[in-house]
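Engineer: Could you look at this predicted model? Sequence included:
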Amino acid sequence: MKIDFVILDEIESTNSEALRRAKFVDKPTFILAKKQTNGRGRSARLWVDPVGNFSGTILIKLDDDLQKLALRSFVAAISVYDAIDEEIGSGHQLSLKWPNDILLNEKKICGILLETKKIDNAIALAIGIGINLMSVPRLEKLSQFTTEPGSIFNESGIEIDPVEFCKSIANHYLFRESQFQEMGFSKIREIWMKRAANVGKEIVARTPSIEYRGVFDSIDEKGQLVLTNNMEQTKIAAAEIFFSNG
């Protein structure tokens, strides 16, 4: 499998552009915007994107069910983790935060958003990836964050070129996607858990209607968060996660 690349100077949203193009492309495609003016995060939040950061979307067409498609957020998170780790090397605390964030020295540097669209007999999956390569969102924009944001440059002093980094992420994604298809989610889950932040520690998971507190035990075969409290396990499909320092 190979990936085509589309590099754009400026666009409102790489996910929207990917889904717009989905009907006309046959191969997996990585769309990168040097500037994104109206990106989206989870729960329809605005994704703040200063110039110099990374805004891209991997577009693939699949015939999987929606539950299996949703597991690609873990595939993508591991792939981006691989690419970042390759750039910054050891000496930094790089970790994954459920469901789809990447932390560097306990600060959020990356978010991932999956969106889908039915195209004939297949589903077009847009995997949106936003990474703070150079800078951090302005303070007045931080109320939406559950974890303090950071940037790769601020935390490591390393400058990363978005176009070259796009190619690196693509290569890692192809490898992890192959693992997922050949070995199933169990392999991806195993890798994700080894890199997860705050396993075995008490965390808070908030949904619009309820707040859960418990020890972060694991994720299950569906990618759900598993919390343990008083010897009882709770499985959570979607929530905002707060750590003790968040």
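Structural biologist: That came in fine, so what should we check first?
Engineer: For the rest of this, base every contact and every neighbour count on C-alpha atoms.
Structural biologist: Noted.
Engineer: what's the following helix or strand after the lengthiest helix in the chain?
Structural biologist: For the chain, the helix that runs over the most residues, judged by DSSP state H, is helix 162-183. The first helix or strand that comes after helix 162-183 along the chain, using DSSP states H and E, is helix 185-195.
Engineer: Need the contact partners of the helix or strand following that next one.
Structural biologist: Remark: after helix 185-195, the chain's next helix or strand is strand 202-206, criterion DSSP H and E. Applying Cα atoms under 8 Å, 6 or more residues apart in numbering, the set of residues contacting strand 202-206 from outside is 211, 212, 213, 214, 215, 216, 239, 240, 241, 242, 243, 244.
Engineer: Just list what the next helix or strand after strand 202-206 packs against, helices and strands only.
Structural biologist: Downstream of strand 202-206, the first helix or strand assigned by DSSP H and E is strand 211-219. Packing partners of strand 211-219 (3 or more Cα pairs under 8 Å, 6 or more residues apart in numbering; DSSP states H and E): helix 185-195, strand 202-206, strand 225-229.
Engineer: quick check, distance from the longest one to the centre of its chain.
Structural biologist: Think helix 185-195. 15 Å (Cα atoms, centre = their mean, to the nearest Å).
Engineer: on that earlier part again, wait, which of the helices and strands packed on strand 211-219 is closest to residue 122?
Structural biologist: Closest of the helices and strands packed on strand 211-219 to residue 122 is helix 185-195, at 20.7 Å (criterion: Cα to Cα).
Engineer: Run the angle between that closest one and helix 162-183 for me.
Structural biologist: Orientation note: helix 185-195 sits at an angle of 130 degrees relative to helix 162-183 (axes from the mean of the first three to the mean of the last three Cα atoms, to 10 degrees).
Engineer: got the buried residues for helix 185-195?
Structural biologist: Buried positions in helix 185-195, judged by neighbour count with 16 or more other Cα atoms under 10 Å: 185, 188, 189, 192, 193, 195.
Engineer: cool, and stretch 27-34?
Structural biologist: 28, 29, 30, 31, 32, 33, 34.
Engineer: try this one next to it:
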Amino acid sequence: MMPQDNFKEHTIRQALSTNVFGHSLVFLDSTISTMTEARELVSNSAPEGTLVIAEEQTSGKGRFDRNWISPHGVNLYISLILRPSTEVLVKLGIITSLALARVIDNFLPANNNVSIKWPNDLRINKKKVAGILIENHIGDHQNYSIIGVGINVNSQPIKIPSISAIATSVFQETNNVTNRVDLLNSFMKELENLYLNGLNVDSINREWKMYLDNIGDNITVRWGDHTYVGVAEDVDTNGSLILRLQNGDIRTLPAGEVTLTV
């Protein structure tokens, strides 16, 4: 029996030490997906920083509508509503994955290798521990973005045959139960700091690139109706992949529009 970590709405509200993120909070025991709930809130003019949290998703989705296994009471499933400038909007993938990588790093022993598989998967020793899904809308009057994040905290993917070879959790890597309230607060603080304070862009990009684990790999990328095979040579300042094709040509592929296999 997994020890309880007191993951309740009132304990989350008390613990959050952010200035904006999570001050408007929706806590659900079960939902189809936090992204679905967040879309509804956006349509009702939810303020920036509105945070949707669920203990369980019955139809959680990752990028390209892939299923995200979301058992009850052990992981983090959240969606955050932002209203960024266009300049910040294009960098949300970078700052979100960097913030999460920093936080997961801090919750693990030093010998674990936390990395980012471009564009939005977090991995520990090359096994997926978290996924990020970002939906953006650029409007005439105001932009909005919804950042959806699923983190395998105290689940045991090793017991789920369909993902046991490719996924892990903080619990599996540490053999200790992690307090999800503490992890959530740390992530929200780190992300808010990067989002609001406009830190040095060059420094952020350099650190983010250091976490990337598939630069230099031979990969296959599906982009729209096209499939490209080549070497992941680099990323640009907005996080798009620079792919060198087998014939030597270069393609720059935005993160939001591709699916990648190694």
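Structural biologist: Cool, got the structure. Remember, it's a predicted structure, so these values are computed and weren't measured experimentally.
Engineer: TM-score for the pair, please.
Structural biologist: Scored against TM-score structural alignment, normalised by the length of the first structure, the superposed chains reach a TM-score of 0.83; 235 aligned residues with a Cα RMSD of 2.6 Å.
Engineer: how about the buried residues of helix 185-195 of the first structure in JSON lines, adding distance to residue 41 of the first structure?
Structural biologist: Converted to JSON lines, those look like this (distance: Cα to Cα, whole Å):
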{"residue": "185", "distance to residue 41 of the first structure": "24"}
{"residue": "188", "distance to residue 41 of the first structure": "23"}
{"residue": "189", "distance to residue 41 of the first structure": "23"}
{"residue": "192", "distance to residue 41 of the first structure": "21"}
{"residue": "193", "distance to residue 41 of the first structure": "23"}
{"residue": "195", "distance to residue 41 of the first structure": "22"}
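Engineer: from these, which two are the most distant?
Structural biologist: So, the buried residues of helix 185-195 of the first structure by Cα to Cα: farthest apart are 185 and 195, at 15.4 Å.
Engineer: quick one: stretch 225-236 of the first structure to chain centroid distance?
Structural biologist: Worked out by Cα atoms, centre = their mean, stretch 225-236 of the first structure lies 24 Å from the chain centre.
Engineer: Put together TSV for the helices and strands packed on strand 211-219 of the first structure, with distance to residue 59 of the first structure on each row.
Structural biologist: Converted to TSV, these look like this (distance: least, Cα to Cα, whole Å):
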stretch	distance to residue 59 of the first structure
helix 185-195	20
strand 202-206	30
strand 225-229	26
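Engineer: Quick one: closest of those to residue 61 of the first structure.
Structural biologist: helix 185-195 (18.5 Å).
Engineer: Just list what the closest one packs against, helices and strands only.
Structural biologist: helix 72-88, strand 94-97, helix 162-183, strand 211-219.
Engineer: Give me the mean distance between the last one and the second structure.
Structural biologist: On superposition with the second structure, the mean distance recorded for strand 211-219 of the first structure (mean Cα distance after the TM-score superposition for the first structure) is 2.2 Å.
Engineer: what separates the nearest residue to residue 26 of the first structure once chain neighbours are set aside from residue 126 of the first structure, distance-wise?
Structural biologist: Distance criterion Cα to Cα, 6 or more residues apart in numbering; nearest residue to residue 26 of the first structure, sequence neighbours excluded, is residue 61 at 7.8 Å. Applying Cα to Cα, to the nearest Å, the value for residue 61 of the first structure to residue 126 of the first structure is 9 Å.
Engineer: more crowded one of these two?
Structural biologist: residue 126 (28 against 22; other Cα atoms under 10 Å).
Engineer: if we can go back for a sec, aligned to the residue nearest to residue 26 of the first structure, what sits in the second structure?
Structural biologist: Applying TM-score structural alignment, one finds that residue 61 of the first structure aligns to residue 83 in the second structure.
Engineer: mean per-residue distance, the lengthiest strand in the first structure to the second structure?
Structural biologist: Taking DSSP state E as the criterion, the first structure has its longest strand at strand 107-119. Compared with the second structure after fitting, strand 107-119 of the first structure deviates on average by 2.5 Å (mean Cα distance after the TM-score superposition for the first structure).
Engineer: residues in contact with that strand?
Structural biologist: 15, 19, 22-23, 40-42, 70, 73, 76-77, 100-103, 123-133, 147-152.
Engineer: What residues of stretch 209-224 of the first structure count as buried?
Structural biologist: Neighbour-count burial for stretch 209-224 of the first structure [16+ other Cα under 10 Å]: 212, 213, 214, 215, 216, 217, 218, 219, 223, 224.
Engineer: Check these and tell me the two furthest apart.
Structural biologist: So, these by Cα to Cα: farthest apart are 213 and 223, at 18.4 Å.
Engineer: Of the helices and strands packed on strand 211-219 of the first structure, which is nearest residue 139 of the first structure?
Structural biologist: strand 202-206 (23.0 Å).
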